[in-house]
Each structure stands twice: as structure tokens, then as C-alpha cells.
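J.: sequence and predicted structure, then a few things I'm wondering about:
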Amino acid sequence: MSAGTGTAAGAGLDVDALARWMDAEGLAGEGERPALDRLSGGSQNELYALDRGGVRTVLRMPPPSAAASRVDGLRRELRLVRALKGTDVPHAELAGGDETGDVLGMPFYVMAAVDGWCPADSRSWPAPFDVDVEARRGLAFELVDGIAKLSRVDWRARGLEGFGRPENFHERQVDRWLAFLGAYRFRELPGLDEAAEWLRRNRPVHWEPGIMHGDYQFANVMYSHGAPGRLAAIIDWEMTTIGDPLLDLGWALLGWVGEDPEPDALSYIDLGGMPKRAELLAHYERVSGRSTADIDYYLVLANWKLGVVLEKSYAAFVHGEPVDPKVEAFGPMVLQLIGTAADLARSLPGKGN
């Protein structure tokens, strides 16, 4: 996230009301008006840096034009970060939040500012990870470490009962995402049905529900500056639910179809020099206490599902809807993801093969 040029007044925020709320929450700088600066980097929500009492925090809220679904999504995020407060999961810890919208006209929450960097923003490894391959390996272990810690949070004890529907999670996946695709499908996607049938036949028999980020990858984490690599925060919780955390592991390993990562498997970062898949699976098992015996299923599902999700944005681009021009790159990417899912399914032994 980087500072923008907008002002709080221009955005229409009631800074005095915000200051009173911060006082009531016991946040630093009692009696002071916070200095606000609009940040770039929020796609679904607006972000503001707050400086008050020598403490820097970040405010996150939907824009005034947000649909009801977006507002409800922010409330879900607030519920989640409340549940994570005090855990060992790296995240921007909650300072306070308002679900009602009474303070600023929209629900919002304030979180600790994270001093770090995101691989998707830099598009290359910063020093020393650009040349120190051993240090770069540590970034992958840290990535897996974060999702392993998230998977072991006692979500029921943390008040997240009803946050998702873990019952029949895997039974719903294929039909749900095929229905999602059916709303905008405009071209053939080779391998789609073959991978879907394999997924139906090879669902995990035993799995344990947990908090699932939903889009876990290098693009949605931040690292502390310098070496050794240390995960500073998991970010972008919009798709989080209670489901199967091992799907997050499959998502994180999208570049590792085999033991060695494909250096250009991710469009935004080079995976050259990263650990072997077996090393990362062993680390995940040690930290999470979960078995990764069915990882191939999760890799097929992750590739297949991401292809379906990205196809929606590509369809909007093809039909001339106002989207980021970079979405054009999703066209071949979708075909590669679904093709990878089908190729992997063909190569694997399965219950129905």
C-alpha cells in the first residue's frame, strides 16, 4: 500500500466523529484529531493511514457507493480479525471497529499498520532475496507457516460458529463452481469436465474444518524488511470462510505441480530457487498437525477453481466491460490452469480411475 494524494476532507470522512470514537476505544492520542492520508492498494475497500498520538494505524471501510454485499463483507472481515486477535497468526491486529455504520456512515475497522513488502507489489524479489537463493527459500517456508498457523486456530472457541458452512464442503465444490461459471461462460475450456469428474470421484474421506483464507498465495501476504525472511501479515481476507484449510495449502502451492516449482508459474514473481514441494509439505504438517496425504486432490481443485474464478474477469474483458486492461492476460492463464488440473488428474491414481 502506498500513500495517495487524497485528503480526508475530500473523501467526506467526519474526522471529529472518528476522533471521538478513537477516544471511546482507548486508542493512542486521546483528544487529538487524527491525521489521515488516503492509501492506494484497496480494490474492494478504501484504506486510510491514521496518525494520532505517535501511533500509525490503518482504517478500512467500503466506499460510499458500495453494494450491500460489499458492506456485509466488511462486517465479516471485522468479525474475523476480532477472532484472530491475540493468536499467533501473522496479521494486522485489530485496534477497533464499528459494525453499525453509525460513526462514519459505513462499517469500518482500524488495524495496526504493517511495515513490510508484498511480492505482488514489487514484482521482483527485493534485496537480499534477489541474489540470495537460500534466503529466498525461507520466504516459501514462511508462506506455508502462516497458513499452517491459521489452520490450527480453534474457530469455534473464537466465536466463528456460523461464519461458513463446512458441512459437505467438498461435495459442493464442483457443482457450485460450475454453476458460477455457467453465468458467464462464452468459450470452451479444454479439460474442465475431465478435471471436474475426477474431483467428484476423489474427494477426501477424512478432513477437519478450519479457517480457510480462500486466496492464499504470495500476492496476499506481507514480509518484514530484510533477511531472514519473516511473514509479517496475511492480508486480503475477503474470501475467508470455514472450510478445508488444506485447499489453502493447495492454492499456495499452485506453482508446484511437481516436486520442483516452475519458475514462471506465477505471473507476478519468479519461483526459481524455491524449496521442493515435499519440504514444504513436511513443514506444514509439523506446524499444523494435519496430514497432507491428499495434496494432489487439493492441487487439482486449486488449479481448476482458480481457472473458473479468473474466467469471470476475462469474460468481462472480452465483452467490453470496464475492467483493468491487465485482465487480458487471464485468457491464456485460465486455459493453462484448467489444463494443468486435467493433466494432473490424468496422471494420478484415483478412486474412479
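T.: Yep, that arrived. This is a predicted model, so every value here is computed, not measured.
J.: when you work out contacts or count neighbours from here on, use the C-alpha atoms and nothing else.
T.: Fine.
J.: all helices of this protein, in order?
T.: Along the chain, counting by DSSP state H, helices occupy 8-11, 15-25, 68-84, 119-122, 133-151, 169-182, 192-201, 245-252, 277-288, 295-318, 330-347.
J.: packing partners for the last one?
T.: The one in question is helix 330-347. Helices and strands touching helix 330-347, by 3 or more CA pairs under 8 Å, 6 or more residues apart in numbering; DSSP states H and E, are helix 192-201, helix 295-318.
J.: in a markdown table: these, plus mean neighbour count.
T.: Formatted as a markdown table, the helices and strands packed on helix 330-347 follow (neighbours: other CA atoms under 10 Å):
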| stretch | mean neighbour count |
| --- | --- |
| helix 192-201 | 19 |
| helix 295-318 | 22 |
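J.: tell me which of those helices sits nearest to E77.
T.: Closest to E77 of the helices and strands packed on helix 330-347, according to CA to CA: helix 295-318, at 20.7 Å.
J.: report the distance from stretch 249-263 to the chain centre.
T.: Mean C-alpha position of stretch 249-263 versus that of the full chain (CA atoms, centre = their mean, to the nearest Å) differs by 17 Å.
J.: nope, stretch 170-187 is what I meant
T.: So, by CA atoms, centre = their mean, the centroid of stretch 170-187 is 21 Å from its chain's centroid.
J.: and for stretch 137-156?
T.: The gap between where stretch 137-156 is centred and where its chain is centred comes out at 13 Å by CA atoms, centre = their mean.
J.: can you mark which positions in that stretch are buried?
T.: Using 16 or more other CA atoms under 10 Å as the test for burial, stretch 137-156 gives 137-153, 155.
J.: this is the comparison structure:
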Amino acid sequence: MSVLDEASEVREGETLDLERVDQYLKQVLPDLEGSVSVKQFPGGASNLTYLLQYHNRDLILRRPPFGNIAKSAHDMIRESNIMQSLRPVYPYVPSVMAQCTDHDVMGCDFYVMERFVGIIPRKEMPKEVALNEEDTRRLCLNVIDKLVELHQVDYKAAGLEGIGKGGGYVKRQIDGWSDRYTKAITEDATSFETVIAWLKEKMPEDVGTCIIHNDYRFDNVVLNPDNPFDIIGVLDWEMATLGDPLMDLGNTLAYWVQADDDPQFQFMRRQPTHLKGMLTREEVVDYYLGKSGLELATFDFYEIYGLFRLAAIIQQIYNRYYHGYTKDERFSGFVHAAKYLEQRCLKLIENSEL
């Protein structure tokens, strides 16, 4: 098994018109040589990511999912513009090579970026990357450090004042995700009424405004294959904006399944945060606060928000599957995952001192 992140065959219903894509790319990137082949990366349940291989270069193509999607969602041009502005001050962002708004090519906006050849820590670390407990902790801290570093970027100097509204972010997120969840409910889904009411009652003021990734996870970082402690890339900037840094951390911890979590949460794990040496969620919060200089009595609100937001994303994806807009069988059980996350939120609310 290769340690590098590999693409595989394109999934049913997600094929590209390769001839049109090839014609377009050779117009904007005339140095491309030979015919093109395409594969698809397995990760992700939102935007689709493809590997385009020419004789002299590999490229990554990102496009929205197929089927009906919200007008404001999956904005490829916004994502690629953010990446281009952010890369000079946060060098882990891939270089954008082309962006296309001509729907005659693919029926949607898309962009093409450079490929970072490396290791992406997905559900399991590659067996060839043998990390002991101390090594694992070192990797874990390096990943958190890159989030802290992002939050410390001077977004005004980077020309990114326009990517979000900034202040009032907490309230906008609670109101927005509550509305999106409600609109995505299917007949077999749960309501989240108690959780939504609690979040609206307990929401704090913003602790600050910075660039936030909004989907920062182990499987969105790329490790140097020659030195797995070296993070060479951070991917998936679709939801990046200006907002509250602790809300960003709450989003990250929604995916942080640790070794002592219950079997249902373990089943949802998609990154190697269960390994010996990985920080617990509580340790992540303490480490982040220490590095960022922020002080906080309890992280309960942000943890519950992160889980609710994840449930809303999952339910939105399931809604597309439920109504037949995607045939991807990975999504068939997502409604059960959302129901589990509601129970997890309710348990945290029951034990919270807020």
C-alpha cells in the first residue's frame, strides 16, 4: 500500500466530459502535453475532487456536487479567489491554476489547482507511516498549530476583508444552521428542537474575528511523504470566512473521535484521532487556548454547536440522497448519523453547567 493519497475510479453519476475539460485546460494552460486521464479522490461528501493526469503534469479539479444545490452553496469561484489571496500569507494553500465560469465546459463553475503529493491522514494512517505514541502526539500538535497559525493571519493585510461579515458570527451561525437543518428535514429525520433552543439561549458574544477554515480536519491536511511531521498543505477552503475562532475549533472537534468514545461515535470516525498519543478533545481545547492566548470557562457551547452543525451538513447531504439527486450509497445511512449526533448533543446539554 502506498503512503501517498491515491485517487480511484470515478463514481457512478459523477463522470466528467473529459474532452471538453481537456480542450478548455489546454487553452488556459498551453504547456499541458498529451491526452488526459481522470480519477476521483474518495474523501469528501460535498464538493467533488478529481485527479487529472497529463503526460507532464498532475492537476486537481474541484467542482460542485451533481443535482440541485442551494444557490449560495458550493461557490467554486469564491473558494478559488480566497485561496489565491491567502496563499501569499499562508503557504499551505495550493496554487490555483485556472478557474472556469463557462458552463458550456461542464455545466457549472469549477477550478483547477496544483497537486500536493503527500500523505492525507484519513480514517487510518498508512501502515508504512509507523508512528509511536510520542510521534503521534508531535503530529497532533503540529496539526493544531497550523489552525492557530491560520487564525493569526492578518486578514486585512491579505486583502480578505470581503470574504465574510465578521462580527456577529456566532448568532449568524446558530440562526443559519438552524434554518438549514429545518429545510433539510426528511420524513425519517429528527427535529433537533431542544438542541436548537439551547444554542439560541446560550449563545455568547464573539471572542474575536479572524480567518476561519470552517472544515479543519486531519483529512484536510497533506503531510510531507519524506517527513510526516511536516504539513505541506491544507485543503478544502469551500467554507472559509471571517468569524469567531472558537466556533472554528468547535467544528474541528465535532470530527474528533477519541479512543474512549462509544461505539456509535467510533463508527463515524474518519480521521486517526483515536491513536495513542493523540490529544483528547479537552486537551485540544486547553492547548489551543494556551497557544492563542484566549481564556474560557467552558467549551460546552462550541462543542455542541460543532456537533449540531455537523448534523445539519449530514442531513443536507442525506436530503439529496433521499430525493434521488445523488446515487452515492455512502449517504444512505446519514439520517442515522444525524440522529446519533442529536443524542450526543442532548447528553452534553444535560451535563453542561451553562
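T.: Right, received. Where do you want to start? Keep in mind the model is a prediction, meaning the values are calculated, not measured.
J.: please state their TM-score.
T.: The TM-score (TM-score structural alignment, normalised by the length of structure 1) is 0.77; 337 aligned residues with a CA RMSD of 3.8 Å.
J.: who's in contact with P128 of structure 1?
T.: Contact partners of P128 of structure 1, counting by CA atoms under 8 Å, 6 or more residues apart in numbering, are A135, G226, A227.
J.: and the second one, how many neighbours?
T.: Okay, so that is G226 of structure 1. 14 (other CA atoms under 10 Å).
J.: go through stretch 334-351 of structure 2 and flag the buried ones.
T.: 334-342, 345-346, 348-349.
J.: thinking again about what came up before, the helices and strands packed on helix 330-347 of structure 1: which one's closest to P107 of structure 1?
T.: Per CA to CA, nearest to P107 of structure 1 of these: helix 295-318, 27.3 Å.
J.: off-centre distance for that closest one?
T.: That offset, for helix 295-318 of structure 1, works out to 15 Å (CA atoms, centre = their mean).
J.: and it with helix 245-252, angle?
T.: Helix 295-318 of structure 1 runs at 60 degrees relative to helix 245-252, counting by axes from the mean of the first three to the mean of the last three CA atoms, to 10 degrees.
J.: quick one: helix 295-318 of structure 1 to structure 2 mean distance?
T.: With mean CA distance after the TM-score superposition for structure 1, helix 295-318 of structure 1 departs from structure 2 by a mean of 2.0 Å once superposed.
J.: which residues touch that helix?
T.: Helix 295-318 of structure 1 is contacted by residues 177-178, 180-181, 184-186, 192, 195-196, 199, 202-204, 246-247, 249-251, 253-254, 257, 322-323, 325, 327-328, 330-331, 333-335, 337-338, 340-342, 344-345, 348 when judged by CA under 8 Å, 6+ apart.
J.: just the angle between the biggest strand by length in structure 2 and helix 133-151, please?
T.: Counting by DSSP state E, the longest strand found in structure 2 is strand 227-234. Angle of strand 227-234 of structure 2 versus helix 133-151, following the same axes, to 10 degrees, is 20 degrees.
J.: strand 227-234 of structure 2 against structure 1, how far on average?
T.: Comparison of strand 227-234 of structure 2 with structure 1 after fitting gives an average deviation of 3.1 Å (mean CA distance after the TM-score superposition for structure 1).
J.: same for that strand, what does it pack against?
T.: helix 133-151, strand 221-224.
J.: at 6 Å what do you get?
T.: Using 3 or more CA pairs under 6 Å, 6 or more residues apart in numbering; DSSP states H and E, the elements in contact with strand 227-234 of structure 2 are strand 221-224.
J.: average gap between the strand it packs on and structure 1?
T.: Strand 221-224 of structure 2 versus its aligned partner: 2.6 Å mean (mean CA distance after the TM-score superposition for structure 1).
J.: buried residues in that strand?
T.: Judged by neighbour count (16+ other CA under 10 Å), strand 221-224 of structure 2 contains these buried residues: V221, V222, L223, N224.
J.: contact partners of that strand?
T.: Under the criterion CA atoms under 6 Å, 6 or more residues apart in numbering, residues G118, I119, I120, D230, I231, I232, G233, V234 lie in contact with strand 221-224 of structure 2.
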